[in-house]
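S.K.: Show me the folded form of this:
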Amino acid sequence: MNNTARTSRRVGIAGAGAIALASAAWLRRAGHGVTLWSPRGPGADALRTQALEAGGIETFSVRVEVARDAAELCAAADVLLLALPVNGHRRTMDALLPFLRDGQTVIVSSMASLSSLYLHEAAVRAGRRVTVASFGTTVLTARRESATQVRVMTRRQAIGVSALPGAHVDEAVALCTELFGEGFFAQGSALASALANVNPQSHGPLAVFNWTRIERGEPWAQYHCMTPGVARAIEALDAERRAVAAAFGIALGPIEAHFARSFGTTSEKLADIAAELHAQRGGPPGPTRTDTRFVSEDMPYGLAFVEALGAIAGVPTPATRTVLDAASLVNGIDYRRENDLVEPLGLARETVAGLLARL
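M.R.: Now for the predicted structure:
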């Protein structure tokens, strides 16, 4: 971990979950000022009087500030980091928008379903000149152990960054490097960042084909249960993700390359990669609640989003549709309707050329 910041930044973090707490610990340890705000209530209040304890990669404690509301968070920060589930992005962005200042950068981690485009276009309409940067995945992987404790498990080795306006991407990469350290590289557009996230493609089949374990609350290890058959389904979804991206002029590597970049795996086949990770890490544990983000986030904002893009570009996505339908059927929820970004972004009325022009 880089313990000395070359330039001290004031970072405001929206969120109080695992990634928010891990990012707060990491940034504060590096010498940056950190203020947390929990958009969903008093989730960060304990940190007003207690230290944030981090374990995992390193063990240490830091003190952070806690904002009462969106206005106080924006006033305290030069840089904002949105580190919360994507089903809270639109609501949180709407809360922050009136208080954004010209020159601020908002980093969306991780971005899905073009939530960063939603914020950028809303800011333009409001007359705010801000940069919205996007990660397709999180810099850190972590587990929240309590309101004041977080376990940081991984610092990913390579993270793509996009920006809106696109001309600001080099500045965004430099800023992210200043905050978190080396490993960031420029991506061509926010759409590339959104489609670079392979969580929906891996989590969707894992959830659907291990649903009885989830519903009964049984313990199960994700990579151990990524059997050859489940891996085959994941590979089919990943092929559709890359085909949709190609229709928008975006070249993406396969999911196997993502695992190699993120975790240093050496196996070539996905099922073997899963076995390698299980042998190394023995986890992470699979979800044991039916409201898991594997379905509440990854279905509407991941698979339904890919399906919507496929409809724009005329790219068939039958495997994506099948897994999305299965998850909707078993939960009694139409996950296509759960996405609150597709409609305000006007994707049903968009064309390939039109969407690319907006990016």
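S.K.: Please count neighbours and contacts with C-alpha atoms only from this point.
M.R.: Noted.
S.K.: if I pick the residue lying closest to Q104 once chain neighbours are set aside, what's in contact with it?
M.R.: Once flanking residues are discounted, Q104 sits nearest to V130: 5.2 Å by Cα to Cα, 6 or more residues apart in numbering. Going by Cα atoms under 8 Å, 6 or more residues apart in numbering, V130 touches 100-106, 120, 123.
S.K.: how about a cut-off of 7 Å?
M.R.: By Cα atoms under 7 Å, 6 or more residues apart in numbering, the residues touching V130 are 102-105.
S.K.: what do you get for I273?
M.R.: 265, 267.
S.K.: quick one: it from L355, how far?
M.R.: Distance from I273 to L355, counting by Cα to Cα, to the nearest Å: 35 Å.
S.K.: do I19 as well
M.R.: For I19, the distance to L355 - Cα to Cα - is 30 Å.
S.K.: And for A271?
M.R.: Taking Cα to Cα, one finds A271 at 35 Å from L355.
S.K.: Tell me which of these two has more neighbours.
M.R.: Looking at A271 and L355 with other Cα atoms under 10 Å, you find the greater number of neighbours at A271, namely 22 against 17.
S.K.: Now the second one, please; I'll put the structures next to each other:
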Amino acid sequence: MASITKQDIITIIGAGMGGKGLAAQLGINGFRLRIQDIDDAQVAGMRAAGGLHVEGRDVTFAPVEMATTDLAAAVKDAAVLIVSTYGTDHPVLARQLAPLLEDGQTIVLCQGHFGGALLFRAELDRQGCKAQVDIAEMDSYPYMLHVKTPDSVIMTTIKTKWNLVAMPASRSAAVLERVGIAFPNMVTAPNLLHTGFVDLGAIFHVAGMVTNVSRVENDESYNFYTANMVPTVCDLIAKLDAERVAVAAAYGAKIMNVREWLALTYTLANPTLQEDMQEMGRTHFRYAPAPKSLSHRYLVQDVACGLVPIACLGPLAGVPTPACDTVIRFASLLTGRDFYAEGRNLHALGLEGKSVAEIVATVTG
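M.R.: Coordinates of the predicted model:
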């Protein structure tokens, strides 16, 4: 599959902080861009300005050819569709895209959370989508940034490395060849388990939310990492992380633990996890807005799409997940929701009734 060129159209679906960051970085790098969101307030500023004003990079303006709420117009003739919506929105978006997709298009979920590409592909199939498209997911979001106004952002860190996997995984190399020019630090991973189990943000975010409810629901501004990452919270992160690594290993996925991941991704190498998290808050995430509600994606999305799959896959492979189970149940009690039922459980992922070996075969393709 030939690489895209800077004359090909990239459409970004979702114009929140993630979508604006993608538009800023890809725009200043010279790619032709469209951006779409269901909320016109997210795209109106870019439409009026013709793009995004950018701080923190040598180039200060990222042109955007189309900023719209019209999904069909945004998708038409685009070479690549980058999905930057909440993971909880993936099934709905797949249903909306099914009749609009064209042969040869590439869909990249940025990010997939756990099994996003698997879920997306299954939903397109259920809708009878006939277009021949590639679907892939990233294991994490590549940029750190701050949205100043609807048409301006401050860009800070670019991660040193992140992974991409297609569904089926046999298409990963072709997809990377297709879109890699836009994401130079991205590499392929063996299968969707390697991207799904590397969603560290879910663990950081959920641990920081359920242990700091009073701060979340207080009107005062705060830095999520420097304020919340005290020793006990970091101990909880370590316990959740140990379960994540153990469950992944049971499915043949050898992944980095949290300290190794922080060292590779953010070059953090302090004596303790707490010091790493504090430094991350002071530097890479110094502009990141902190959650002010328990309905924030740091809790709702990351429990449903991050912790629930670990807690469901663990027992099937004989790996207990008491920390994940406790946090999921507590998050459900706090919010009045049943995250086990609404999250990416085995049924939602299309893995119910399969053995460990069958699941590995399914995600590898």
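S.K.: Need the TM-score between these chains.
M.R.: The TM-score (TM-score structural alignment, normalised by the length of structure 1) is 0.91; 354 aligned residues with a Cα RMSD of 2.2 Å.
S.K.: Give the equivalent position in structure 2 for the residue nearest to Q104 of structure 1.
M.R.: Alignment note (TM-score structural alignment): V130 of structure 1 maps to V133 of structure 2.
S.K.: Spatially nearest residue to F204 of structure 2, not counting backbone neighbours?
M.R.: I237 (6.5 Å).
S.K.: same check, this time on A49 of structure 2
M.R.: D151 (6.8 Å).
S.K.: residues contacting the one you found?
M.R.: By Cα under 7 Å, 6+ apart, D151 of structure 2 lies in contact with 45-46, 49, 51-53.
S.K.: Check D298 of structure 1 too.
M.R.: 199-200, 204.
S.K.: what about 10 Å?
M.R.: Contacts for D298 of structure 1 (Cα atoms under 10 Å, 6 or more residues apart in numbering) come out as 85-87, 112-113, 198-204, 292, 304-305, 324, 335.
S.K.: cool, A16 of structure 1 as well?
M.R.: 22, 24, 36-45, 83-84, 144, 147-148.
S.K.: Just tell me what the residue nearest to F204 of structure 2 corresponds to in structure 1.
M.R.: That one, I237 of structure 2, aligns with I234 by TM-score structural alignment.
S.K.: and its match, what helix or strand is that in?
M.R.: According to DSSP states H and E, I234 of structure 1 maps onto helix 228-247.
S.K.: What residues in structure 2 pair up with stretch 292-299 of structure 1?
M.R.: Stretch 292-299 of structure 1 covers residues 296-303 of structure 2 once aligned (TM-score structural alignment).
S.K.: buried sites along that stretch?
M.R.: Judged by neighbour count (16 or more other Cα atoms under 10 Å), stretch 296-303 of structure 2 contains these buried residues: 297-303.
S.K.: Which of these fall in helices?
M.R.: 300-302 (DSSP state H).
S.K.: Near the equivalent of T156 of structure 2 over in structure 1, how many other residues are there?
M.R.: Aligned counterpart of T156 of structure 2 in structure 1: M153 (TM-score structural alignment). When neighbours are counted by other Cα under 10 Å, M153 of structure 1 registers 16.
S.K.: Likewise for R90 of structure 1?
M.R.: Counted with other Cα under 10 Å, R90 of structure 1 comes out at 17.
S.K.: Which strand or helix spans it?
M.R.: R90 of structure 1 belongs to helix 89-96, assigned by DSSP H and E.
S.K.: helices or strands up against that helix?
M.R.: Counting contacts by 3 or more Cα pairs under 10 Å, 6 or more residues apart in numbering; DSSP states H and E, helix 89-96 of structure 1 packs against strand 10-14, helix 70-76, strand 79-82, helix 115-125.
S.K.: Mean deviation, stretch 236-249 of structure 2 versus structure 1?
M.R.: In the superposition with structure 1, the average deviation recorded for stretch 236-249 of structure 2 is 0.6 Å (mean Cα distance after the TM-score superposition for structure 1).
S.K.: Name the residues of stretch 37-54 of structure 1 that are buried.
M.R.: Within stretch 37-54 of structure 1, the residues that count as buried by 16+ other Cα under 10 Å are 37-39, 43-45, 47, 51-54.
S.K.: gap between that stretch and the chain center?
M.R.: Distance, stretch centre to chain centre, for stretch 37-54 of structure 1: 21 Å (Cα atoms, centre = their mean, to the nearest Å).
S.K.: Can you check the distance spanned by it, start to finish?
M.R.: Span of stretch 37-54 of structure 1 from end to end, Cα to Cα: 18 Å.
S.K.: now do stretch 217-237 of structure 2
M.R.: Stretch 217-237 of structure 2 end-to-end distance (Cα to Cα) = 21 Å.
S.K.: Going by neighbour count, list what's buried in that stretch.
M.R.: Buried, per 16+ other Cα under 10 Å, within stretch 217-237 of structure 2: 222-226, 228-230, 233-234, 236-237.
S.K.: Equivalent analysis for stretch 165-185 of structure 2, please.
M.R.: 165-169, 171-176, 178-180, 182.
S.K.: Next: stretch 114-122 of structure 1.
M.R.: For stretch 114-122 of structure 1, burial by neighbour count (16+ other Cα under 10 Å) applies to 114-120.
S.K.: picking up where we left off before, with structure 2 overlaid, how far apart is the helix holding R90 of structure 1 on average?
M.R.: Mean for helix 89-96 of structure 1 is 1.2 Å (mean Cα distance after the TM-score superposition for structure 1).
S.K.: tell me the secondary structure for the match of T156 of structure 2?
M.R.: strand (DSSP: H, G, I helix; E, B strand; the rest coil).
S.K.: List the residues that contact it.
M.R.: Taking Cα under 10 Å, 6+ apart, one finds 22, 55-58, 140-143, 284 in contact with M153 of structure 1.
S.K.: of the residues you listed, closest to S189 of structure 1?
M.R.: When those are compared for distance to S189 of structure 1 (Cα to Cα), L140 wins out at 21.7 Å.
S.K.: which residue sits closest to the aligned residue in structure 2 for the closest one in space, ignoring its chain neighbours?
M.R.: Mapped onto structure 2 by TM-score structural alignment, L140 of structure 1 lines up with Y143. Distance criterion Cα to Cα, 6+ apart; nearest residue to Y143 of structure 2, sequence neighbours excluded, is I158 at 4.7 Å.
S.K.: That neighbour - how many residues pack around it?
M.R.: 16.
S.K.: Now do the contacts for it.
M.R.: Going by Cα under 10 Å, 6+ apart, I158 of structure 2 touches 25, 141-145, 185, 265-266, 284.
S.K.: Skip the chain neighbours and tell me the closest residue to A173 of structure 2.
M.R.: T188 (6.7 Å).
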